[in-house]
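Chemist: here is my input, please return the structure:
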Amino acid sequence: MKLNYFKVTPKIINFKTHKLSRIFKQSGTKSAWGLDINECFIRVVKIIQVSNELLIDNISIIEIPQLKTETNISQSTHIKEAVQTFFTRYCIHKDDKVVVSVPGQSVLSRFISIPPVEKKQVKGIVSYEARQQIPFDLKDIVWDYQQLTEKTTNLNSIEIGLFASKRATLEQLLVNISPLESKLYAIQAAPLAIYNLVCFDQQIIGLTVIINSETDNTDLIIIDGQHFWLRSIPASQVDADLVKEIQRSMEYYKSLLKEAAHFQTILLMGSKFKELDNVKCITDAFACEVKIFKALHNLKLSGDVDSAFFNENILHFAPAFGLALQGIGLGRIKINLLPQELIRIAEIAKKKPYALASLGCLALSFMFQYSGLYTGTIHLQNSEAHYQKVLQNIKELEGNYKHAEALAQTSKAELGLISSIDSSRFIWPEVLDKLLSLIPNNVSLGDIQSFWIDEDAVVLSGQTLPGEAQPKKATTPTKPDATKKLLLMGIKGESLEPGMRFIEEHVLKPIQNLTLFDQKVAAFKNVEIVPVRLARWRTKMARGTA
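Modeler: Predicted coordinates for the structure are as follows:
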């Protein structure tokens, strides 16, 4: 199959070293394997990103034994064994990406121009064009596309690249590399992988043609500033016939240009150009400068790579370098011919840990919510039990109160009888005790008389009872509605002291200041000293008798 002419507007044609630091900071640490597979060999390259550098961490060749022509055994058997050798020989980490090549002649390309529509509308238009442009049933092929030019105000169309390969060819490749299926990131056409490497690492000046010649075919990549063109030539020898095909391709490309152009450089790579005679054949046939791919500018060797082996075999590894760069995420062309069902499986596998983590978080959330609800429920149940207990206690207290109230009603008569007992009975003992404590030693008492009378019934004639003092109203612990009473007392005594002053100081004043029941107010209303003489007193009794 031939790869037709198309134009692209690469965002980056020549990577500058000073731009790499910014690229690495954006992309983070990554590692990828590029496997360039054909019927004779597997060329392996591993690129890792360390800090702000890209390092070639592994470069090797796994030979595939060639079958004799008389045998009927499929060469796929040896390819499977070589892939298994790679898988067991090298440690492929969980996050490593593996990108595998498919020969350029196995890929059909079509390039279309569509109106400058919004990005979300591109896929629908491309799907329609794929059915029109690709001469196979879409069920029998695997295809992918890439938008090659951006939508701008000065462009009337957007260029799209369509790439397709027969599903049977890819399925056979997948069978051969089945041990790598779980790690497989992409399948890429070998000439597109070479283009990715040249754009990233090589300095291209002017119109340049890249010739990659291997044992079964030769790939041409023409780079012209912002455009490039591809063609695969099924030639296994570098001879005059191949030279004629290359010259025809170069002339065809110049015929597509609107203005005259001259090729300035030819870059040679591939196993065929390890022989100096093949290099001389190209050099003699073309007038432009001929260079051999033998150095890398933006990729460095790690300490684990044999520099002698690298320098001797770098000519063969251009496709493998480009494949690994695509795995890192630095390839200009990101076409992936891996069947969509496998891409979906890989995406699901990639998202599975996050899905499991999300489910775990959701389960924890539910568990915490359930725990909170369970704790709240237990708290409510305990609160309900507590309040039920308090309510029961209140009911018991209410019952006790009602019982006590009923008992009080039943015993009301008895309580009334008890409360009716004259409370003034406590007054006289208190008064007598206090009076006796006040009398000095040289004063002797001869007689004490006392009378309880109603306050309103007392009528004095101005005379006092012989030998008695008129007392002050005494405070008694009576009921609020009880009749107010007075304790009328008369005290007769003698003093050995001849003067009245002694009696006044030691008898009269203490009695006047006497308090009862720890009260602060004097108990007697009136206290007087009466000399020994006859006194008259009357009291108005309840019946009016004197």
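Chemist: from here on, just use CA atoms for contacts and neighbour counts.
Modeler: Fine.
Chemist: could you report the neighbour count for residue 37?
Modeler: When counting by other Cα atoms under 10 Å, one arrives at 24 neighbours for residue 37.
Chemist: another for comparison:
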Amino acid sequence: MADPQSIITLNIGSQTVSMGHFSRSKNGGLILKAYETTGILADPSAEMTRLPQVRLAVSELASKLGLNKDKVDYAISGQSVFTRFVKLPMLEDDDLEQLVAFEAQQHVPFPINEVIWDWQLLESPGSEREVVLVAIKGDALDELNDCVTDSGLKTGDVDTAPMALANAFLYNYGDIGETSLLIDIGARTSNLIYVEGKRVFTRSIAIGGAAITSAISKEYNVPYIEAESQKVSNGMVALDTRHTSSMDELTGALASCIRTSLNRMPAEIARTTNFYRSQHGGSAPTRVFLAGGGSNLPRVGDFFQQKLRLPVEYFNPLKRISVGQEIDVDKVSAQAHQLGELVGVALRSIDSALVSIDLVPEVVQSERDETRRRPFLIGAAAVTLAAFATLYNSNSMKAGDAERKLKIVSERIDGLNDFAEPIEDEVKREAVIQEFSDQFVQAHYGQRYWLEVVDDLKQRFGHTHVWVTDVSPLINYQVGSEKPAEEAVRGDFADLQYGVSGVIEPKLDEPEFLARNRPNRNYVAPEINAVRIKGLWRGFGGASRVNDLVKMLTSESHFFTLEVEDKSGNRPVTRTLTASEYSETESMLKEGDFAATFTVTIPLKKPLPLR
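Modeler: The predicted structure follows:
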């Protein structure tokens, strides 16, 4: 459990879920103590799996940060909420609140009793006042909030991503006088945030990373997850034909496809800028800042600078935030532009947020009201009990009346018990559905994870004098075991008919399996926990190159470095094996041979169950 002075924030994006752990500094600022991020599948065709994925992601992040029963303030993506900026005449504060309630009923495109909404008075020039209205369907908010509370966390403030980003920008870049545009490129939507002094205007447009991936999937007729992998591994934004002419044909075609997908965004930005100037009296931006996961695409900054004809730089929400000693500085520097929502939500806890929208779910609001009323209820209960005691002592005849009232209450309780059994049946049914849903989500995670492993091998294990001839996943591999690990893929895979799985069937009759899966024990599926890489090397120093590639592969990737217990001394100690100790590599070329062989077995950081 985190320290009571800690600030826990969560950002629930369309493709990325991130969580941060902050603390207050002595000067009243913030210190980032730790943070973790994880991805979820943003495939529009798999929308039904989004909430189970969010639930698993939040639980995984809370576990990594060591959180349990902590209060968390979180932000939800701009695509989930309705936002409207409304101009109002100058009124007294009491009349203003009534007018805002009336305007909310007029502007929110849902029945007002079905939404959770909030508003904030903003800075505005002239004789009019400007407020921002934010609303979300109550059912949608409850589903997201359940994903948070199911992990053991407690709900604090509920903000929106655009407002959190606006607060983070104002806190870190409040000294900029001219109008700035912050472009937050998300998966499903992109947020356009205009900041002019202390004025804020936002709009969400339905263009993001998922649209680019869908365009690649359609252009090359490949599954969405493969298109996403290609975008992340080889994608960049083409600037012009001269730029693509210097690339190979496949890379140039991919870059042109990405540019075509992004071409709609500058037009939407121009349209929003015109609306902001004409309807809200704002000024055109003179600087552009990029944020969000979509801004990781190479040359995307050059693309916007070319299209908007404005200077472009990456948003740094940690400009005025201290970073704890436990954080990898290089890592956080590379990912800083994706942490704006976490910082913006955390600023609310130190009263440094200009816009404070709170879309608190009804169940949480009820708990807050109950907490506020609790001292009065306890006092009232004490007075009531004292009165009953006095009446009882002064007039014992009223005891019979109390028994009659108690009987009435008991009968009412018995009537309510009739509803208990159907509710319990529904809870059990929900648990069964959740179990199947979790299995489906885990299968999606395994599919994506294996593609990431292959990408790791492709990007880190490559050299002009080293060839990989075979990559085999292994089952239940153990370091130093005399028993060889079993390959997960059948030896006759190449000869199998279409539709027949090439993965081996688990051997359920072996003694080891039966010992692990006796009656009254849970089934333990075999796991793919290592990869065996075979290949050839040539040229001077080729053997050492293989070892260097192994070191590169086991540093900050999906593979573990190997450790063994050394019992040669007086006390057993654990030491890390060198690359040459767990790779079988011919150290010299034999006369007349073109190349020499090598075999490397490396464990996976996250084993995959063989199902």
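Chemist: can you give me the TM-score here?
Modeler: The TM-score (TM-score structural alignment, normalised by the length of the first structure) is 0.54; 331 aligned residues with a Cα RMSD of 3.3 Å.
Chemist: which elements pack onto the helix or strand harbouring residue 366 of the second structure?
Modeler: Under the criterion DSSP states H and E, the helix or strand holding residue 366 of the second structure is helix 362-394. Contacting helix 362-394 of the second structure under the criterion 3 or more Cα pairs under 8 Å, 6 or more residues apart in numbering; DSSP states H and E are the following elements: helix 398-460.
Chemist: the helix it packs on aligns to what range in the first structure?
Modeler: Helix 398-460 of the second structure corresponds to no residue of the first structure when matched by TM-score structural alignment.
Chemist: what's the angle from that helix to helix 362-394?
Modeler: Relative orientation of helix 398-460 of the second structure with respect to helix 362-394: 160 degrees, computed using axes from the mean of the first three to the mean of the last three Cα atoms, to 10 degrees.
Chemist: in the first structure, which residue is most central in space?
Modeler: residue 361 (9.4 Å; Cα atoms, centre = their mean).
Chemist: that residue is in what secondary structure piece?
Modeler: Secondary structure (DSSP H and E) places residue 361 of the first structure in helix 340-410.
Chemist: and after that helix, which helix or strand comes next?
Modeler: The element immediately downstream of helix 340-410 of the first structure (helix or strand, assigned by DSSP H and E) is helix 412-420.
Chemist: against residue 295 of the first structure, how distant is the aligned residue in the first structure for residue 335 of the second structure?
Modeler: Residue-level alignment of residue 335 of the second structure against the first structure, with TM-score structural alignment as criterion, gives residue 313. Residue 313 of the first structure sits 11 Å away from residue 295 of the first structure, going by Cα to Cα, to the nearest Å.
Chemist: so for those two, which residue has more residues nearby?
Modeler: Counted by other Cα under 10 Å, residue 313 of the first structure and residue 295 do not tie: residue 313 has more neighbours, with 17 against 13.
Chemist: next, that one: secondary structure please.
Modeler: When states are read from DSSP: H, G, I helix; E, B strand; the rest coil, the local structure at residue 313 of the first structure comes out as helix.
Chemist: mind checking which helix or strand residue 203 of the second structure is in?
Modeler: Residue 203 of the second structure is part of strand 199-205 when elements are defined by DSSP H and E.
Chemist: what number of residues lie near residue 333 of the first structure?
Modeler: Applying other Cα under 10 Å, we find 21 other residues in the vicinity of residue 333 of the first structure.
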